[in-house]
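> I would like the atomic coordinates for the input below:
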Amino acid sequence: MTASYGTADAPRIAVRGEARLEVAPEIARIGVTVGARGRDRRAALDDLTRRNAAVLDLVRSYGDAVERLETGFLAITPETSAHGRGERVRTYHGRVHIGAVLRDFTSLGELVTRLADLELTQVDGPWWALRPDSPVHREARQQAVREAVQRAREYAEAVGASLAALVELADIGAESAGPRPPGGGARARSASLASLASAEEAPPLDLEPQRQQVYAQVNARFTMTPPRL
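The predicted structure is shown next:
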């Protein structure tokens, strides 16, 4: 598509507006992988069922602090012996993955610590994020538009003119796919906590929420009054 550059009576200005906001996260995601083992498939499945129920009950005990709780995958895998003739199953290992989204960060450190204190349990996270429908995204887009208008107005004033009309306003990449701007969207940090099995209850972890960066870009084209050169 060939860009039009206007006329002497109605010159065009093309600018880019950008906005970058840094805000507190709205949710935190954690992943819990529960392990189990048994001499036969049924024993492994029974052990996994028991451990899975314990994790679900623990997470649910935090009530409204938990926004979503869901099971990802389940697997029962045989472990074969490396010695002897043929393949002989020595034991069975079970795994189930559980994902949780929390809205209340005050209880997150305690929950993560209690989960990691369970035997054969791995905790991954937290991953901090904003909700997809967060008003912060709207604020960033509007700020990028205002920045584009202000930039175009300054260019027009530099040549003794003023803005006349908006010709086009488009998201970056709306017309052709391109790379995502560096730093765009919410960033996440993750950590992995192995099981802390001990005789005494571990103290709650002190988790500091990671601030999120929201980035918006727009292209804008305007016409302006004839400049006074």
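
> contacts, neighbours, all on C-alpha from now
Will do.

> neighbours of Arg131, just the number please.
Using other CA atoms under 10 Å, Arg131 has 12 other residues around it.

> typo on my end, Arg146
Applying other CA under 10 Å, we find 16 residues neighbouring Arg146.

> Who are the contact partners of it?
By CA atoms under 8 Å, 6 or more residues apart in numbering, Arg146 lies in contact with Gly17.

> Which of the three states applies to it?
Reducing the assignment at Arg146 to three states with DSSP: H, G, I helix; E, B strand; the rest coil gives helix.

> Could you measure from it over to Ser81?
68 Å (CA to CA, to the nearest Å).

> same check, this time on Ala177
In this view, Ala177 and Ser81 are 52 Å apart by CA to CA.

> how far away is the residue most central in space within the chain from Gln212?
Centroid-nearest residue in the chain: Ala129, 4.4 Å away (criterion: CA atoms, centre = their mean). For Ala129, the distance to Gln212 equals 7 Å [CA to CA].

> where do the contact lists of those two overlap?
Common neighbours of Ala129 and Gln212, using CA under 8 Å, 6+ apart, are 25, 186-188.

> before we go on, could you also do this sequence so I can check it against the first one:
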Amino acid sequence: MTQEAAHQPYGTPEVPRVAVRGEAHLEVDPEIARIGITVNARGTDRRTALEDLTRRNNTVLDLLKSYGEPVEKIETGAFSITPELTRHGRGERVRAYHGRVHITAELNDFTALGELTTRLADLELTRVDGPWWALRPDSPAHGRARRQAVLEAVQRAREYAEALGADLAALIELADLGADNAVPVAMAAPGGAMRAMAFGAAEDTAPPLDLEPQRQTVHAQVNARFTMTPPRL
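Down below sits the predicted model:
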């Protein structure tokens, strides 16, 4: 290839170029599940509410940790103690204090997930949300999708060349969609779609929930440019 042809963005009659996009969409089983736990407490004074919240929070943490390796990560998020005001005569006074703490747990064992979710929901003044199904950031599924997208790009370019009676000659550029100012497509939200559940206290111990993992869609797109032999028109 001459230096002049290499700088021609659209190729030349002697060294034509073909630009294609390769795409892959895989459906795979999730690898982790996240649940959110909100622990509530109420007391007539601040100390009582705080002590009650601390006790309930410790109960939840102890239950999560008792599952060992299936619970990969436990994180405490927002914490609050809020006074509830009521009007009394011409002024205001504190009627009660409300405490709240939010905990997030990440599990890799979906069999344990159903039992744990039910046991958490059985605790007083405890709300459970989720699960949010997801893949790990380093999941092999992402690599498989990228390789499939590249193979599709090569196949598509070869088909265009063959339609012109030409052959692919060389790869000029390979880029992730967006790396060369292309417009990215809409991607799935992190963690995939959510199945939401909210529970309060239960009078009797409930049987474990049967939670079916939601398959995840992995996307990969690449832009590729090739040179090809002169077509036979």
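
> ok, back up a step: in structure 2, what sits opposite the residue nearest to the centre of structure 1 in the alignment?
Counting by TM-score structural alignment, Ala129 of structure 1 lines up with Ala134 in structure 2.

> List the contacts of its match.
Ala134 of structure 2 neighbours (CA under 8 Å, 6+ apart): 30-33, 190-192, 216.

> Kindly report the same for Ala112 of structure 2.
With CA under 8 Å, 6+ apart, Ala112 of structure 2 has these contacts: 67, 70.

> Ok, Gly38 of structure 1 next?
44-45, 47, 91-93.

> Excluding chain neighbours, what is closest to the aligned partner of it in structure 2?
Using TM-score structural alignment as the criterion, Gly38 of structure 1 maps onto Gly43 of structure 2. Leaving aside its sequence neighbours, Gly43 of structure 2 sits nearest to Ala49 (CA to CA, 6 or more residues apart in numbering; 4.2 Å).

> how close does that neighbour get to His98 of structure 2?
For Ala49 of structure 2, the distance to His98 of structure 2 - CA to CA - is 6 Å.

> For those two, list the residues in contact with both.
Shared contacts of Ala49 of structure 2 and His98 (CA under 8 Å, 6+ apart): 41-43, 81.

> from these, which ones fall inside strands?
Counting by DSSP state E, the part of the shared contacts of Ala49 and His98 of structure 2 found in strands is 41-43, 81.

> In those, find the pair that's most separated.
The distance between the two most remote of these (CA to CA) is 10.2 Å, for Gly43 and Ile81.

> what residues are shared contacts of those two?
Taking CA under 8 Å, 6+ apart as the contact rule, Gly43 of structure 2 and Ile81 both touch 49-50, 97-98.

> residues contacting the aligned partner of Leu120 of structure 1 in structure 2?
When structure 2 is aligned by TM-score structural alignment, Leu120 of structure 1 is paired with Leu125. For Leu125 of structure 2, the contact set (CA under 8 Å, 6+ apart) comprises 39-41, 200-201.

> JSON lines for these, including distance to Ala186 of structure 2?
Below are these laid out as JSON lines (distance: CA to CA, whole Å):
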{"residue": "Val39", "distance to Ala186 of structure 2": "35"}
{"residue": "Asn40", "distance to Ala186 of structure 2": "37"}
{"residue": "Ala41", "distance to Ala186 of structure 2": "41"}
{"residue": "Gly200", "distance to Ala186 of structure 2": "36"}
{"residue": "Ala201", "distance to Ala186 of structure 2": "39"}
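
> mapped onto structure 1, which of these hold?
When you map these onto structure 1 and apply both residues aligned by TM-score structural alignment, their matches' CA atoms under 8 Å, the shared contacts are 39-41, 200.

> Mind putting those into CSV with neighbour count and distance to Val60 of structure 2?
Formatted as CSV, the kept ones among the contacts of Leu125 of structure 2 follow (neighbours: other CA atoms under 10 Å; distance: CA to CA, whole Å):
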residue, neighbour count, distance to Val60 of structure 2
Val39, 24, 8
Asn40, 22, 11
Ala41, 23, 13
Gly200, 14, 14
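
> Output those in TSV; the columns should cover distance to Leu107 of structure 2.
Converted to TSV, the kept ones among the contacts of Leu125 of structure 2 look like this (distance: CA to CA, whole Å):
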residue	distance to Leu107 of structure 2
Val39	19
Asn40	23
Ala41	26
Gly200	22
